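Peer 1: Next input, structure requested:
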Amino acid sequence: MTVSDLAGAVWRKSSHSGGGNDCVELVVSRSGAAVRDSKNTESGHLAFADVEWAEFLNEVKGGVLRTR
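Peer 2: All right, here's what the predicted structure looks like:
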């Protein structure tokens, strides 16, 4: 995913974000996905190519990555 992919993108807040200040926002496109901190949107984002995003989701769903 490139910066141009994010031009005009509609970010959405995670449904798993808590009630405090631990929220993330997500945008998904044909070329991948990006994640950013919802309370500090100007600080940048993490971008994933489509294959990387699919691998990340599989690891989360498979229990390899867990939240605290």
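Peer 1: Please make it C-alpha for all contacts and neighbour counts, starting now.
Peer 2: OK.
Peer 1: these two touch, right, R12 and V28?
Peer 2: No: judged on C-alpha atoms under 8 Å, R12 makes no contact with V28 at a distance of 9.5 Å.
Peer 1: And those two? Which one has more around it.
Peer 2: V28 (20 against 13; other C-alpha atoms under 10 Å).
Peer 1: And this one, please, so the two structures can be compared:
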Amino acid sequence: MTTNNPTAPELRGAVWRKSAYSGGNEGQCVEVADLTAAASPGQRGVRDSKNPQGPALLVPAATFTAFMTGLKTGAFDI
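Peer 2: Model prediction:
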């Protein structure tokens, strides 16, 4: 993949799931996909569920896991 901002058509095969921490029906929804079987193996995709044809952020799977672990353990001052 040659772009830093892939869109849905470029990530065929990705299975997107809404984050359990999304804001319900308030429009604050994030979707995540494990891209091991898609066009970017070993990556996680993150996108805005309100714009599924728009760009997705790609993050190495290990980095995404470390970030989520940090969120859950309170490592960030948010």
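Peer 1: Now the TM-score, please.
Peer 2: Comparison of the two superposed chains (TM-score structural alignment, normalised by the length of the first structure) gives a TM-score of 0.73, and 65 aligned residues with a C-alpha RMSD of 2.3 Å.
Peer 1: could you show me where the strands are in the first structure, in order?
Peer 2: Ranges of strands in the first structure, per DSSP state E, are 12-13, 24-29, 32-37, 46-49.
Peer 1: Would you confirm that W16 of the second structure contacts V30?
Peer 2: No: applying C-alpha under 8 Å as the test, W16 of the second structure and V30 come out as separate, 9.6 Å apart.
Peer 1: how near is the counterpart of A7 of the first structure in the second structure to A66 of the second structure?
Peer 2: Under the alignment (TM-score structural alignment), A7 of the first structure pairs with R12 in the second structure. According to C-alpha to C-alpha, to the nearest Å, R12 of the second structure stands 26 Å off from A66 of the second structure.
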